[in-house]
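Novice: 3D model of this:
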Amino acid sequence: MYRDHNCGELRLKDVNKEITLAGWVQKSRKLGGGITFVDLRDRYGITQLAFYKEENETLYEEANKLGREFVIQITGLVQERSSKNNNLPTGEIEILVKKLTILNKSELPPFTIEDDTDGGDDIRMKYRYLDLRRTPVRNNLELRHKIAFETRSYLDKLNFLEVETPILIGSTPEGARDFIVPSRMNPGEFYALPQSPQLFKQLLMVSGFDRYFQIVKCFRDEDLRADRQPEFTQIDCEMSFVNQEDVINTFEGLTKHLFKVIKGIDIPDFPRITYADAMKYYGSDKPDTRFEMKFVELKDLTTGKDFVVFDSSEYVGAICAKGAASYTRKQLDGLTDFVKRPQIGAKGLVYVRCEMDGTLKSSVDKFYNQEDLKKWAERCQAEPGDLILIICGETEKAQKQLCELRLEVGEQLGLRNKDVFNCLWVVDFPLLEKDEELDRYFAKHHPFTSPKEEDIALLDSNPGAVRANAYDMVINGVEVGGGSVRIYNSELQGKMFEVLGFTEEKAQAQFGFLLNAFKYGAPPHAGLAFGLDRLVSLFAGLDSIRDCIAFPKNNSGRDVMIDAPSVIDQEQLDELNIKVEIKD
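Specialist: Coordinates of the predicted model:
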């Protein structure tokens, strides 16, 4: 036995026990007077080891040869520390070492294995197995385990059955890009890695498995950002004989349970907001409601004053930043530069300061008098000390730009507290969105989402006005989960494919197995999927999902630790009948 205790469990009650520990050397400290202290670390914590020259000179000399990350085993006596460390659970005791065995030596690590490491992102990703030794990273993975464990337990009590679905499936060109896998046994043919188990979980409902879930790997070949990875994990769920309300109540219950058990927080009932209102007041279908600062439309109050910028704009919208009239000219210029960045694309920013004496000062005083500005302030419910910020342009673009500005100002004013959690449901999404260049409709979610019953007739006359039986769970401005009531009728599913521009032959070729299954008594069904990575990152207060994934990819989709993706040997390519031609 290498150890009979771990490095995080010994306390004062264990004084005078002889114990054996094993782990990694965190650091050592050689003091005067022939004393050396070594911090021994394992997954459970840190325990201080004490080596005294006068007790055992040979052992003391061996301890002074230990380097960082050496793997060692010790046997010794638990004793009370004379200088206690209140920052450690084991900080009241230390181990007087009687025996030391070096199990494995270590080279000096490329960065310090400590909470506040000196390693940058790139080097830590290259040596991820070392980064995983650090307490914050390990804590994130332990949190991930707890959330997954509690999810399984909660859903099991509600009679959900965990069923594994295939990883090698057929490609479905709709939506994000698939990762493609060549088939050696079927030359010229390819599998795809699933973007979600959508079709299979619907087939499970046809099969009579009325409550399914799976914590499942999914894959999307798309550009990366902080909340995306090429492979990610979903808590995927489906239910039969339910409506939208049933699904929302079930998984709102799960989310409240996770907050209570994991974070010790009681979350109130989730408010609901329609997609139309989310765009109108926040410019986003995943609004961050930890703070107000809703959009206020000013177009009717700004027209006819010879300010061409406003007069020629379809939309003029404002936000009111409470207490921000103290912003300096430099800060306001910084906000202007922020919205003019290419990824945001605004042409500029207009501001109105509500001074404490009641006067209003703006960047457009040349065109608007105090009476005009007062009307703006009244509509924005601005008070002395507040700052009004205005963006104009084409409605949809300007709302998205104002959304980015709102989030930036909220961040600067400290309103996006990571320890505060605001949860809500966004409902009544459009079923379809039109690509004007291609002159065709695409599914806003996926082609199996049911339209609202009262809107079905509009599929022929006005498809763009059809609302979906769809719902997204949003927490602190992050879309954590989403789902919909599914189409379970072959005729309606066929109509949906027709609106999406599928020929009958194409629909049959890609989804014939599902359409055929519907002919054999498909029940009404609905479901949703949570992003496990996003949920964990929210609970942990992380800015990126990468830090809650054991072995993530970098921003270029590469695993720099194992150097993947990589070039494949020609022999393997020949077996797959693949010829590689790289274009400049």
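Novice: When you work out contacts or count neighbours from here on, use the C-alpha atoms and nothing else.
Specialist: Fine.
Novice: Pull the distance from the longest strand seen in the chain to the chain's centre.
Specialist: For the chain, the strand with the greatest residue count under DSSP state E is strand 18-31. On the basis of Cα atoms, centre = their mean, to the nearest Å, strand 18-31 is displaced by 37 Å from the centre of the chain it belongs to.
Novice: Could you do stretch 554-564 as well?
Specialist: Distance of stretch 554-564 from the chain centroid (Cα atoms, centre = their mean) equals 19 Å.
Novice: Pull the residues that contact that stretch.
Specialist: By Cα atoms under 8 Å, 6 or more residues apart in numbering, the residues outside stretch 554-564 that reach it are 125-128, 224-225, 229-230, 551-553, 565.
Novice: The same query, at a cut-off of 7 Å, please.
Specialist: 125-128, 224-225, 230, 552-553, 565 (Cα atoms under 7 Å, 6 or more residues apart in numbering).
Novice: Show me what counts as buried in it.
Specialist: 554, 557, 559-561 (16 or more other Cα atoms under 10 Å).
Novice: Now for the residues you listed: which two are most distant?
Specialist: Gly557 and Met561 (12.1 Å; Cα to Cα).
Novice: next SSE after the longest strand of the chain?
Specialist: Downstream of strand 18-31, the first helix or strand assigned by DSSP states H and E is strand 35-42.
Novice: Switch the buried residues of stretch 554-564 over to JSON lines; also include distance to Glu491 and secondary structure.
Specialist: Converted to JSON lines, the buried residues of stretch 554-564 look like this (distance: Cα to Cα, whole Å; DSSP: H, G, I helix; E, B strand; the rest coil):
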{"residue": "Asn554", "distance to Glu491": "44", "secondary structure": "coil"}
{"residue": "Gly557", "distance to Glu491": "41", "secondary structure": "coil"}
{"residue": "Asp559", "distance to Glu491": "45", "secondary structure": "strand"}
{"residue": "Val560", "distance to Glu491": "49", "secondary structure": "coil"}
{"residue": "Met561", "distance to Glu491": "50", "secondary structure": "coil"}
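Novice: here's the other one to compare against:
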Amino acid sequence: MYRTHNCGELCKKDIGKKVILSGWIQKKRNLGSLCFIDIRDYFGITQLIFPKKLINKNFLLGKEFLIKIKGKVVERSSINFNIPTGEIEILVYQIEILNSSLTPPFTIENKTDGNEEMRMIYRYLDIRRNPIKNNLIIRHNISLEIRNFLSKNGFLEIETPILINYTQEGARSFIVPSRINIGKYYALAQSPQLFKQLLMIGGINRYFQIAKCFRDEDSRSDRQIEFTQIDCEMSFVEVNDILIFFENFIKHLFKKIKNIQLEPFTCISYYDAIKMYGTDSPDIRFDMSFIELTNLVHKKNILFLKEQELVIGLKVKKYHHDNNQINFLFKKIKNKNIFCIHYLFNKTLLYSSSNKFFMNKEIIKIFINYFQAKIGDLLFIAYGEEKNTRKKLGKIRLEIAHHLNLKNPKIFKPLWIIDGPILEWDEKNKKYKSLHHPFTSPKEEDLHFLEKNPEKIRSKSYDLIINGIEIGSGSIRIHNKNIQNLIFKHLGLSEKEIESQFGFFIKALQYGTPPHGGIAFGLDRLINLLEGNNDIKNFIAFPKNNYGMDTMIKAPSYLKNKIQ
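Specialist: As a prediction, the model looks like this:
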């Protein structure tokens, strides 16, 4: 028997019991006549006392040695209120070394001295630390809650293939050679997209899967080359059905996991998001939406701005920081087509990133009045080509929010972004590309644009943004063969390519395909957001680094021998 109890459960009521414990040595303190050792397992920590006669025999014990002890539970003289076992300790009368250990490359403590690179190489040791172990427990509990909620609401969990045929889905695919079919290749699935649609065609009413997906893209703190998504699909639904159900789904998770009651989700169009915030994933925990100024510039005949395609601004209320911080902010912005006005009681200050910039008091007063500025307000004004100017001011908005500590991690503001364009022009490759994916359904009222003006078509799409992070993305799917073929052609696919890559799917659409739609949530991102962390790697047992490498097993690696 390795243990009668674990290292996290013994307490005052167990005093007098004879017990067997097994675990790793966390700390060792030799006081001469007595030796104290903290022993740790998955469940917690217990303090051990070794009498003198056992010390000399086992003086080679080191950190992370795995030991088994027999002893008696006794009352602890100095209580440790930080651990559940803090009122007791074990008086050891027998010890066995189950396995020795090398000296760990970093301390196995909640606050370790190990940097990320070292902890990635020795990930199995990092998992022994409570922060990582508890993160994996949190991930398990959230996954379990997801399965329970969806199963209770009629969703069937079905696994779909990982080795599939290569198709043009947008991101780069990982390619896997076939040993049996020489010269042919599989692709690792970027998502279960086509298979879950085929399940709807197959008569499955509601499907879900906590699915592994693979995309050959650059890794970041919120993105890995292999990741997990909560993949869902429903038959006989429209956009509102999806939004209502999955709003309740996310509310349920926040309430169950964090005891947070979310407010009703805001819903705006893709075009309004770009217009108001300069991005399709805005953070709405703070205000500062854009103020349109182009008409004002023309009406007031402000000459140096009249020639600009777009003039917009935003207002920061009651900015009471040092003016040097505004200059610091401008250095970070590094853009010439922007200026700001700090409206003060005795002196209004003007800041610009361009040395050639000039503005008189009358023009400053026009902007102050239009913004309805009050003493202390800071006005940012950007100008130039429309798309870039909105994007630029959107980044400035986030920089200001960071600078003023407006991104409260304890506040969650979900936002549905709907009606995005179905296609966007790729200037580099001189062809259209899908904003979501090629199977997204157009809005019925925009179908007349399909033949000649595809860039004007809005889609039945919806993205869930929480605190500026895209957590989920989905759409109602195309269930009409002719519309699907037209979308493929707009994407530059020839009839031969359509048949080669999607022939099976086009054929399936002709067998009474029901209207259907779905959504996929990034599980790693969702957990990271719920826990207020800043890196999804902390919630993945064996993550890749930002170069897509597993430094522990040294993957990827060169093939030394030909694959048999």
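Novice: overall similarity of the pair, as a TM-score.
Specialist: The TM-score (TM-score structural alignment, normalised by the length of the second structure) is 0.95; 560 aligned residues with a Cα RMSD of 2.0 Å.
Novice: What subset of the contacts of stretch 554-564 of the first structure is buried?
Specialist: Here, 16+ other Cα under 10 Å leaves 125-128, 230, 552-553 buried among these.
Novice: Sitting in helices, which of those residues do you find?
Specialist: Those of these mapping onto helices are 125-126, 128, per DSSP state H.
Novice: and the longest strand of the first structure, what other elements does it pack with?
Specialist: Here strand 18-31 of the first structure touches strand 35-42, strand 71-80, going by 3 or more Cα pairs under 7 Å, 6 or more residues apart in numbering; DSSP states H and E.
Novice: So what's the gap between the last one and the chain middle?
Specialist: In terms of Cα atoms, centre = their mean, the centre of strand 71-80 of the first structure is set 41 Å apart from its chain centre.
Novice: what's the mean distance for it versus the second structure?
Specialist: Following the fit onto the second structure, the mean deviation recorded for strand 71-80 of the first structure is 2.0 Å by mean Cα distance after the TM-score superposition for the first structure.
Novice: just the first one next, same as before
Specialist: On superposition with the second structure, the mean distance recorded for strand 35-42 of the first structure (mean Cα distance after the TM-score superposition for the first structure) is 2.0 Å.
Novice: thinking again about what came up before, need the contacts of stretch 554-564 of the first structure in a markdown table (columns: distance to Ala148 of the first structure).
Specialist: Listed next are these as a markdown table, based on distance: Cα to Cα, whole Å:
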| residue | distance to Ala148 of the first structure |
| --- | --- |
| Met125 | 24 |
| Lys126 | 27 |
| Tyr127 | 26 |
| Arg128 | 22 |
| Leu224 | 24 |
| Arg225 | 24 |
| Pro230 | 20 |
| Pro552 | 18 |
| Lys553 | 21 |
| Pro565 | 29 |
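Novice: Pull out the buried positions in stretch 435-444 of the second structure.
Specialist: 435-443.
Novice: Which residues does that stretch contact?
Specialist: For stretch 435-444 of the second structure, the external contacting residues (Cα under 7 Å, 6+ apart) are 169, 421-424, 457-461, 475-478, 484, 487-488.
Novice: again, 6 Å this time
Specialist: Applying Cα atoms under 6 Å, 6 or more residues apart in numbering, the contact partners of stretch 435-444 of the second structure are 422-423, 458-460, 475-478.
Novice: now the most centrally placed residue in the first structure: how far from Gly481 of the first structure?
Specialist: Among the residues of the first structure, the one closest to the centroid is Arg534, at 2.5 Å (Cα atoms, centre = their mean). Note on Arg534 of the first structure: its distance to Gly481 of the first structure, by Cα to Cα, to the nearest Å, is 9 Å.
Novice: do the same with Pro187 of the first structure
Specialist: 38 Å.
Novice: Between the two, which has more neighbouring residues?
Specialist: Gly481 (22 against 12; other Cα atoms under 10 Å).
Novice: and that one, what helix or strand is that in?
Specialist: Using DSSP H and E, Gly481 of the first structure maps to strand 478-485.
Novice: same check, this time on Ser143 of the second structure
Specialist: Using DSSP H and E, Ser143 of the second structure falls within helix 130-152.
Novice: buried ones in that helix?
Specialist: By neighbour count with 16+ other Cα under 10 Å, helix 130-152 of the second structure contains the buried residues 130, 132-133, 135-136, 138-139, 142-143, 145-147, 150.
Novice: Out of these, which is nearest to Ile244 of the second structure?
Specialist: Looking across those and measuring by Cα to Cα, the closest to Ile244 of the second structure is Leu150, at 14.1 Å.
Novice: What is the aligned counterpart of that closest one in the first structure?
Specialist: Here Leu150 of the second structure is matched to Leu155 in the first structure, going by TM-score structural alignment.
Novice: what ranges do the helices span in the stretch 51-200 of the first structure?
Specialist: 57-63, 121-126, 128-131, 135-157, 198-206 (DSSP state H, counting those that start in this stretch).
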